[in-house]
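# only geometry, no sequence info:
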């Protein structure tokens, strides 16, 4: 069961987006910026929190943030992000910027 407030924030100092459930970190998506690319290299959700859709929320919020605040091209180097983008065709444009 998800808490009352799920929040995703960009922790730029750690090069990762962190997902919090009621203020508690429960997962992250690590990225590396190189030139005009932002490569998502690893996505992880606490095993005790899996199955709640948190990884999907995390990836969607991270990609929405990249789209809204940068002109970087998304490189889905992590298999979860690659599969997510494949299932959500409207985000494929981010991989061709």
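Cool, the structure landed. The structure presented is a predicted model; accordingly, all values stated were derived computationally and were not measured. Numbering: from 1, shown residues only.

# Only C-alpha atoms from now on, for both contacts and neighbour counts.
Fine.

# Give me the most central residue, this protein.
residue 59 (2.9 Å; Cα atoms, centre = their mean).

# here comes the other one, which I'd like you to weigh against the first:
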């Protein structure tokens, strides 16, 4: 069964799903200027260190790239590190 990243816009989060099981989430807030800031990322502790956080954050960023022109930021250490180490997403931080 494939993992999918689902945008829960009402909850201001993206969720990593495997079937009907929630594996993790990354939360965000939208600032008054329209910037989207990731504040927290968490994967089920039993599944950590398997690359699922990167799948989640990458999927969230891909969706935001496709659906918005908002600048992306992060106070979440995991997401900040992801952005720093994945140059293909740097354009999102300078929109």
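That came through, no problem. Computed from a predicted model, the values in this text were never measured in an experiment.

# Can you show me the helices along structure 2?
For structure 2, the helices defined by DSSP state H occupy 52-67, 77-85.

# And for the first one, what's in contact with it?
Which is helix 52-67 of structure 2. The contact list for helix 52-67 of structure 2, computed with Cα atoms under 8 Å, 6 or more residues apart in numbering, reads 5-7, 14-16, 24-26, 41-43, 70, 79, 82, 89, 92.

# aligned partner of residue 18 of structure 1 in structure 2?
Structural alignment (TM-score structural alignment) places residue 18 of structure 1 against residue 15 in structure 2.

# Which residue, other than its chain neighbours, is closest to its match?
Spatially, and ignoring its direct neighbours in sequence, residue 15 of structure 2 is nearest to residue 25 (4.4 Å; Cα to Cα, 6 or more residues apart in numbering).

# Around the closest residue to residue 31 of structure 2 other than its chain neighbours, count how many other residues there are.
Distances taken as Cα to Cα, 6+ apart place residue 37 nearest to residue 31 of structure 2, at 7.5 Å, with adjacent residues excluded. Residues lying near residue 37 of structure 2 (other Cα atoms under 10 Å) number 19.

# How about the contacts made by the counterpart of residue 37 of structure 2 in structure 1?
Under the alignment (TM-score structural alignment), residue 37 of structure 2 maps onto residue 39 of structure 1. Listed by Cα under 8 Å, 6+ apart, the contact set of residue 39 of structure 1 reads 31, 32, 33, 74, 75, 76, 77.

# And residue 40 of structure 2, by the same measure?
Going by Cα under 8 Å, 6+ apart, the list of residues near residue 40 of structure 2 reads 26, 27, 28, 75, 76, 77, 78, 79.

# Okay then, goodbye and thanks.
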